[in-house]
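A.B. asks: I'll drop the sequence and a predicted model, then ask my questions.
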Amino acid sequence: MAYDAVFVSTAWLAERLDAPDIVVVDGSWYLPAQNRDAAAEYAERRIPGAVRFDIDAVKDSASDLPHMLPRPEAFAAAVGALGIGDGMRIVVYDGPGLFSAPRVRWTFKTCGARDVVILEGGFAAWEKENRPIEHGAPRARAARSFTARLDHSAVATADDVARALDAGSAQIIDARPADRFRGEAAEPRPGVRSGHMPGALNVQATALVADGRFKDAPALAAAFADAGTDLDRPVITSCGSGVTAAILATALETIGKPVRALYDGSWSEWGASDRPIATGPAKPR
């Protein structure tokens, strides 16, 4: 899929802010170490008319894992209440430019939204270009009807990952920092072991992004190739909790190599279980 089928520019959005079939979604989410409050930032300033989608609120409430994909009926109710309905073009952004927006886009698409794009450069670019910013209480949107249809094929379970590793049917690519992948740094979540799935590869999500945007296509392809990825073979992406795994998936999509699935539970699930782990550099099977 072409880059321009995944991203829209700030200029493109600025020209269409009042279009009735477009809804802008602030999908900002931050790690504790980033010391940022997504809800407070949205309340203070946002792209005019934007609604806020919180992955920690719209999630599978039956799971004790962080921000797991919500059930279709819960997703439909949540986004319908935000004024997002069938047939709308959804433009997602986040504060830094390219961090949580890919996860929000993946969530929408996996739950049945057909037309979801990411604002290139995010709110940081929008603000830097002195484009209009809305302050004060957000504008309420009229509720709409959203038909959710879960694409099960886009979501990998721990068993799916284990089978893929055993059979060599897909490459598992982990987006976490290299020191956590190698088991040299502690995981931020209590009770989660350090290391990686035996046979997994490591492409740090941060290595793909510069100034809130993806690097160019050759640089993206090189980052995956340097990690030992065969771009012509199926890929399942993973990370700490399913957020930066979506950055990997989106990067591959933009260079025409869509992934098989995203491991939603990611290392938060695998590392807290009794499944096998490895430490040190990646040793592909």
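C.D. replies: Ah, there it is.
A.B. asks: only C-alpha atoms for contact and neighbour calcs from this point on.
C.D. replies: OK.
A.B. asks: Can you give me the distance of residue 243 to residue 102?
C.D. replies: Look at residue 243 and residue 102: by Cα to Cα, to the nearest Å, they are 8 Å apart.
A.B. asks: How many residues are close by the closest residue to residue 54 other than its chain neighbours?
C.D. replies: In this structure, residue 54 finds its nearest non-sequential neighbour in residue 27, 6.4 Å apart by Cα to Cα, 6 or more residues apart in numbering. Counted by other Cα atoms under 10 Å, the residues lying close to residue 27 total 28.
A.B. asks: for comparison:
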Amino acid sequence: MSLSPSPADDPRTLVSTEWLGHHLKDPDLRILDASWYMPGTPRDARAEYEAAHIPGARFFDIDEISDHRSDLPHMAPPVEKFMARLRAMGVGDGHQVVIYDGSGIFSAARVWWLFRLMGKTDVAVLDGGFPKWQAEGREVEDLPPVIRDRHMTVTRQNHLLRDVTQVSHAAKLGQAVVIDARSPARFTGEASEPRPGLRSGHIPGARNVPFGAVLKPDGTMRDPAALRRVFEGAGVDLSKPAITSCGSGVTAAVLSLALERIGHRDWSLYDGSWAEWGMYEDLPVETGPARP
């Protein structure tokens, strides 16, 4: 098996299993298992981590490392909580962080975005995630990592996050393009939302790029040229700022990662996403396909 990293590897966005295999013993590498599954999915992310994970990986609990003052699911945590939890995992300044999940590229991108939000740029998602790592017969273990405390400093990058008021204003004035990562049936309103009490449909003027559209059949991310075609084919005006959205702010980050990969850096993520927008009766909702 070749351990040569791919020329497409970028330790600030996406790295291959070859890259990680090559750097696995680096002293300043920290690996996080950020697996998370939709409610009702018959998988237990922490139990899977405890049974087998990439050597040295720590478990990042998306639901726990969040803002528990909010009624919305897994909203971005306060800076102090993020710093405390990461220090407790032995992750801090000067570390190169690689994040993976048990689906391929799904929830890992959410944690990549959280690190970016906290001003950390030496962080990448593992392309293809744990499924690809295991399929290649690479080393796994079930041992807890040895933790050594490392100081962490954080400089929150508020331009990477949008709240409901900011999204409403931008959508109404056409100042940014909202890109929705949910399935076409949820976007058009044909399918009910998995969370009770939410209306169906999408933010007026939004474009639909289901997060799976930016992935290849093997679960790895498409190359930048193909990613650009996906966005443009969905009617996304890449000359405008982008706001990514989804059901609860998880798969929106897959689109954010894809935008970063094509060099479109004027993006932000709507953290409340449809879990928030669909809850408020006074916010406008469109159904059917995206308007021309």
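C.D. replies: Yes, it's here. No experiment lies behind these values; they were computed from the predicted model shown.
A.B. asks: quick one: residue 105 of structure 1 is in a helix?
C.D. replies: Yes. Under DSSP: H, G, I helix; E, B strand; the rest coil, residue 105 of structure 1 sits within a helix.
A.B. asks: Return the residue of structure 2 aligned against it.
C.D. replies: Residue 105 of structure 1 maps onto residue 112 of structure 2 when the alignment is built from TM-score structural alignment.
A.B. asks: How about residue 67 of structure 1?
C.D. replies: Checking TM-score structural alignment: residue 67 of structure 1 goes with residue 74.
A.B. asks: Could you measure from its match over to residue 204 of structure 2?
C.D. replies: Separation of residue 74 of structure 2 from residue 204 of structure 2 (Cα to Cα): 25 Å.
A.B. asks: Looking at those two, which one has more neighbours?
C.D. replies: Between residue 74 of structure 2 and residue 204, residue 74 has the larger neighbour count (other Cα under 10 Å), namely 20 against 17.
A.B. asks: OK, contacts around the more buried one?
C.D. replies: 62-68, 248 (Cα atoms under 8 Å, 6 or more residues apart in numbering).
A.B. asks: Check which helix or strand it maps to.
C.D. replies: In the assignment (DSSP states H and E), residue 74 of structure 2 maps to no helix and no strand.
A.B. asks: and the counterpart of residue 269 of structure 1 in structure 2, what is it in contact with?
C.D. replies: Under the alignment by TM-score structural alignment, residue 269 of structure 1 pairs with residue 276 in structure 2. Residue 276 of structure 2 sits next to 72, 164, 248 when contact means Cα under 8 Å, 6+ apart.
A.B. asks: Who wins on neighbours among those residues?
C.D. replies: residue 248 leads these on contacts (other Cα under 10 Å) with 20 neighbours.
A.B. asks: Distance-wise, check that one relative to residue 267 of structure 2.
C.D. replies: 17 Å.
A.B. asks: follow-up on the earlier one: where's the match of residue 67 of structure 1 relative to residue 158 of structure 2, distance?
C.D. replies: 17 Å.
A.B. asks: Could you pull out the helices in the stretch 51-200 of structure 2 for me?
C.D. replies: Counting by DSSP state H, counting those that start in this stretch, the stretch 51-200 of structure 2 has these helices, from start to end: 79-88, 108-117, 129-135, 164-173, 184-188.
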